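**Q** All I have is the shape, not the residue letters:
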């Protein structure tokens, strides 16, 4: 079976607008949370988010093109440009038909519809941009990446809520294994810090209420967790068939070993209390990777900092890994970057790749009071040296979507 390797990385995040800044911030427990800047939230019960700072679209693309794009697509293109540069791979007319894009978003440019509706009410139908539809469609980011960089291979996009980014990884993996492309640009993006979306999450009771201490609000697995902090950002990856990467002398940063999609069939927002669906996703990812539970070294958890979500995820890890669960560090990076919905899995995957590359694992910050129902090693508050060769990345989405990806450090001959 063809091996699928990772040759390029890119990131736009609340704690850094490139991979190295993101990684340094993550290792040092830097929080991206703060008062909402995207709109006036002074009348909102919850007024904090993890927003991207100091992002100028024109640094990454033509100014005129950028003005036609939703913020989520801008993030995706910026992260992709970084990843392509990092990989050293050039897309040309000669190879474009063998280069594909599988890039997802949970909400696409949905927040743009809010802006358009307000404008329609104020100024009438002639004020609406002809680019509105191409901004808000869920396949916008994958399409715009393909157009911007000239790819002509498979072009795919799916929306699985917060599991969207991991689904992109899994689809890209299978596309390369089917020999439908030599190179796939994959990842996830989200930019949904907008008035109605935030208001809906507040009404849902999903967000942390710690307005006065935003840096301490997201606290996965802590007994006093009370919801997540909304985030935005993107992560992009260049995936290649191993033989293609080796033939061009590419540096290989890791390997996609497998992945699995499952569903809960239970509730639109709540996880199954028995964690069967998420357990099956973990087991399935290991099955496709050809690995056993005893080989797992790290788990980058979905860990949104909700009371029932974190508890159910811990149960799924125990169900799948057995006694090994107590020996494996389980990390929740949303403690620092917030919940970036469709980009959550890819950002955690980026952290997993850097952890295996550097031999350092980042912490789960704000972990202060242990929860008896969450009794694993969560790497509390400080990074640590740790050698890992196999990491699981969990992403679970509204609607009962579960997507788990297995990533590995790369060894040219064998596991």
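**A** Now that the structure is in, tell me what you want to look at. Remember, it's a predicted structure, so these values are computed and weren't measured experimentally.
**Q** C-alpha from now on. contacts and neighbour counts both.
**A** Noted.
**Q** got the residue ranges for the strands in the stretch 251-400 of the chain?
**A** Along the stretch 251-400 of the chain, the segments classed as strands by DSSP state E, counting those that start in this stretch run 254-263, 298-300, 330-331, 360-361, 384-385, 390-397.
**Q** Next up, a structure to set beside the first:
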């Protein structure tokens, strides 16, 4: 069968550097850090006392108080991002076949804050007998954001959330792409959401020694490709992309940001939390995505890397890029926007696919911040254009987004300029 073409027609975001797409994108281009001292709980006794939090978020703009109380923060963020994406797309669901519109908005963890609060309350008051919020389970589970959004708009197409740690929302985007190009849906709201800035989230990642402990300078703590990097900075937020079958989009006169042309998946089959030091799985997933898109390595102008600022992860990813792209690796731009947003876990792939989409549309690459001369790592090849310090203007014909999750889950998606 002939595969249908899939385009991006709407974007929505709530991130540590902006509560909408416009602000998030402007701050990304300007190299603004979203990191700061944790405000959502008392972190004074933790090894890490900072994070990239969403700031001044007002759920009452989207949900009344009663509905908001049924949702964990991660679902609230997903609702906000999805509403912006839907509005941006110009879709009028009253005029659409809602049986053909799906929602795939993923989380790597889901309602961890709700779980922490409910279990903590039980043990604090256990002498009084078990007492749990009737919405405890639906607030906690990692698929509920996608269910909530579909119920809110009466969308009856494909509806579930993929869970693959930090690759979750990239897997959602690829799955949405596949469903549409196979003719199983016409429109899908794809993306991710996460809100793990809580005691158990920070404490758990601290126990893994995964987080930066640069408490004296949170805004410079996420420093991909620097010798002094000491772990990632936990972030929270949500991003959604409206993926749409091309002919459907053209028929309704939709604006088109970019075309989704390929997706790849692989496994490291190596370690629970660490990337393969030689980038074996990363190499395979990029090769798979290029093959799926029927593209040559030299056709990619920008890679938004996983780039979490961890000692093992950063050099292994660059080794994989050099293995796949050869000499053309030196002609492209590479950047880690996690240096600004922090690591949004299950939502990371969605916000980074959004950045790739805007890079393709606007011919500009957001930077990697916090690198300083004298902080070079001998394992990093600085002949690569890692887009340090400032955004760089260039023609971006196509962009690739890398995401790698605990458990060895790898996923990539490719977007390129749309031409009829």
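**A** That came through fine. Given the structure is predicted, the values throughout are model-derived calculations rather than measurements.
**Q** now the strands of the stretch 251-400 of the first structure as CSV including mean neighbour count and distance to residue 87 of the first structure?
**A** CSV is the format used below for those (neighbours: other Cα atoms under 10 Å; distance: least, Cα to Cα, whole Å):
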stretch, mean neighbour count, distance to residue 87 of the first structure
strand 254-263, 24, 12
strand 298-300, 24, 24
strand 330-331, 29, 27
strand 360-361, 21, 22
strand 384-385, 12, 26
strand 390-397, 28, 22
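**Q** Those strands: which one's closest to residue 208 of the first structure?
**A** Comparing these against residue 208 of the first structure with Cα to Cα, the closest turns out to be strand 390-397 (18.1 Å).
**Q** sorry, back to before: now distance to residue 91 of the first structure too, for the strands of the stretch 251-400 of the first structure, in TSV please.
**A** As requested, the strands of the stretch 251-400 of the first structure are exported to TSV (distance: least, Cα to Cα, whole Å):
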stretch	distance to residue 91 of the first structure
strand 254-263	21
strand 298-300	32
strand 330-331	35
strand 360-361	33
strand 384-385	37
strand 390-397	29
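**Q** Run a quick neighbour tally on the aligned residue in the second structure for residue 226 of the first structure.
**A** Taking TM-score structural alignment, residue 226 of the first structure has residue 230 as its aligned residue in the second structure. Neighbourhood size, residue 230 of the second structure [other Cα atoms under 10 Å]: 21.
**Q** Can you tell me, leaving aside adjacent residues, what's nearest to residue 230 of the second structure?
**A** Nearest residue to residue 230 of the second structure in three dimensions, chain neighbours excluded: residue 212, at 5.0 Å (Cα to Cα, 6 or more residues apart in numbering).
**Q** I figured that neighbour hits residue 233, correct?
**A** Yes - the criterion here is Cα atoms under 8 Å, and residue 212 of the second structure meets it with residue 233 at 6.0 Å.
**Q** Which position in the first structure pairs with the residue nearest to residue 230 of the second structure?
**A** Aligned by TM-score structural alignment, residue 212 of the second structure pairs with residue 208 of the first structure.
**Q** roughly how far apart are that match and residue 121 of the first structure?
**A** Using Cα to Cα, to the nearest Å, we find residue 208 of the first structure at a distance of 32 Å from residue 121 of the first structure.
**Q** which of the two has more neighbours?
**A** Looking at residue 208 of the first structure and residue 121 with other Cα under 10 Å, you find the greater number of neighbours at residue 208, namely 24 against 10.
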